[in-house]
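Engineer: For reference, the sequence and a predicted model appear below.
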Amino acid sequence: MNIGEASKASGVSTKMIRYYEQIKLISPALRTQSSYRTYADNDVHTLRFIRRARDLGFSVEQMKALLALWRDRSRASADVKTFALDHVAELERKAAAIQEMIRTLRHLASHCHGDDRPECPIIDEIANASDKEIPEINARFGVSALK
């Protein structure tokens, strides 16, 4: 099947399939004489695995490790369980940081008059917060560090 068909069958966009190939998360696709990528059922199965891992919030590096565990038929399930529980702990830290941000913003918004005056506790808090009060959050809501 071609890349479009593999994309539809796996739920992974063609752009992401090309990216995963580029970063060596997946093996390079076989090519036709016309240089079109072709995919087999096992490739689609791997792409579905990656899609599900991504949906569960695993990073690319974590997906590489998961793929290695998946392919290693002699692995211990305890290793997979530990890996998953470590990810759960990371997600819980991120969720706690996000909840704290929500509480802070709600509190600040409740103290903002929301009128024509320039005074605003939201802006004041953001401008005057110390480094230790601000959790660092990446674009995917991942906490990189809590100061």
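Structural biologist: Arrived safely, thanks for sending.
Engineer: CA only for contacts and neighbour counts going forward, please
Structural biologist: OK.
Engineer: Of all the residues in the host helix or strand of residue 93, which ones are buried?
Structural biologist: Per DSSP states H and E, residue 93 falls inside helix 77-110. Residues of helix 77-110 classed as buried: 87, 91, 93, 94, 97, 98, 108 (neighbour count, 16 or more other CA atoms under 10 Å).
Engineer: which helices and strands does the following helix or strand past it pack with?
Structural biologist: Following helix 77-110 in sequence order, the next helix or strand is helix 121-128 (DSSP H and E). With contacts taken as 3 or more CA pairs under 8 Å, 6 or more residues apart in numbering; DSSP states H and E, helix 121-128 sits against helix 77-110.
Engineer: Report the central residue of the protein.
Structural biologist: residue 57 (4.1 Å; CA atoms, centre = their mean).
Engineer: What separation do you get for that one and residue 117?
Structural biologist: Noted for residue 57: a distance of 42 Å to residue 117, by CA to CA, to the nearest Å.
Engineer: structure B:
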Amino acid sequence: MTIGDAAKASGVPAKMIRYYESIGLIPKAVRNDSGYRYYAITDVHTLRFIRRGRDLGFSIDAIMRLLALWRDHHRASADVKRIALDHAAALRSKIADLEAMLGPIEYLADHCQGDHRSDCPIMDDLADHVARSEHEARETRPRHTKTTQRRGVST
């Protein structure tokens, strides 16, 4: 089947199929006499596997490892489970990071009048952060004194 057919059958866009080929996630497609890529049903199964992995948020690297295990009929399920648990831990960490951002945003939005006036705690908070960052940057810059050496010469 053509790349368009493989894309429809797998739910993976043709552009991503070409990308997955370029990084070795799937084998290079066989080319027919006209130079068009030709995909077998096994390629479509692999693309569906990849798509489901991406839908679940697995990284390309994790999917490569999972594909290798999928193809290895002597695999230990413990190896598959470890990849899944590592991914779950990473997702929990991202969720915690997002929740940590959500609280302050909701607090600021709750305290914003949302009317025609220009004063807004959301803008104040963002501007205060900029000011604090600039102050911290100034505090961490090295201070130059009269005895600062440049290119090995004292001034």
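Structural biologist: Nice, thanks for sending it over. Model, not experiment: these values are computed from the prediction.
Engineer: ok, back up a step: what's the mean deviation for the helix holding residue 93 of structure 1 versus structure 2?
Structural biologist: Helix 77-110 of structure 1 differs from its equivalent in structure 2 by a mean of 1.0 Å after superposition (mean CA distance after the TM-score superposition for structure 1).
Engineer: Also stretch 15-22 of structure 1?
Structural biologist: Counting by mean CA distance after the TM-score superposition for structure 1, stretch 15-22 of structure 1 comes out at 0.8 Å.
Engineer: which of the residues in that stretch are buried?
Structural biologist: In stretch 15-22 of structure 1, counting by 16+ other CA under 10 Å, buried: 17, 18, 20.
Engineer: ok but the residue nearest to the centre of structure 1 is inside a strand, no?
Structural biologist: No. Counting by DSSP: H, G, I helix; E, B strand; the rest coil, residue 57 of structure 1 is located in no strand; its state is coil.
Engineer: aligned partner of it in structure 2?
Structural biologist: Mapped onto structure 2 by TM-score structural alignment, residue 57 of structure 1 lines up with residue 57.
Engineer: For that match, give me its contacts.
Structural biologist: Listed by CA atoms under 8 Å, 6 or more residues apart in numbering, residue 57 of structure 2 has no contact partners.
Engineer: now it: how far from residue 98 of structure 2?
Structural biologist: 16 Å.
Engineer: do the same with residue 150 of structure 2
Structural biologist: Applying CA to CA to residue 150 of structure 2 and residue 98 of structure 2 gives a distance of 46 Å.
Engineer: circling back to that earlier point, can I get the buried residues of stretch 15-22 of structure 1 in JSON lines with secondary structure and distance to residue 112 of structure 1?
Structural biologist: Shown next, in JSON lines, are these (DSSP: H, G, I helix; E, B strand; the rest coil; distance: CA to CA, whole Å):
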{"residue": "17", "secondary structure": "helix", "distance to residue 112 of structure 1": "46"}
{"residue": "18", "secondary structure": "helix", "distance to residue 112 of structure 1": "47"}
{"residue": "20", "secondary structure": "helix", "distance to residue 112 of structure 1": "46"}
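Engineer: doesn't residue 65 make contact with residue 25 of structure 2?
Structural biologist: No. With contact defined as CA atoms under 8 Å, residue 25 of structure 2 does not reach residue 65; the gap is 9.9 Å.
Engineer: quick one: which of the two has more around it?
Structural biologist: residue 25 (20 against 15; other CA atoms under 10 Å).
Engineer: before we move on, which element is the nearest residue to the more buried one once chain neighbours are set aside in?
Structural biologist: Counting by CA to CA, 6 or more residues apart in numbering, residue 25 of structure 2 lies nearest to residue 64, which is 6.2 Å off, once chain neighbours are set aside. Secondary structure assigned from DSSP H and E places residue 64 of structure 2 in helix 60-71.
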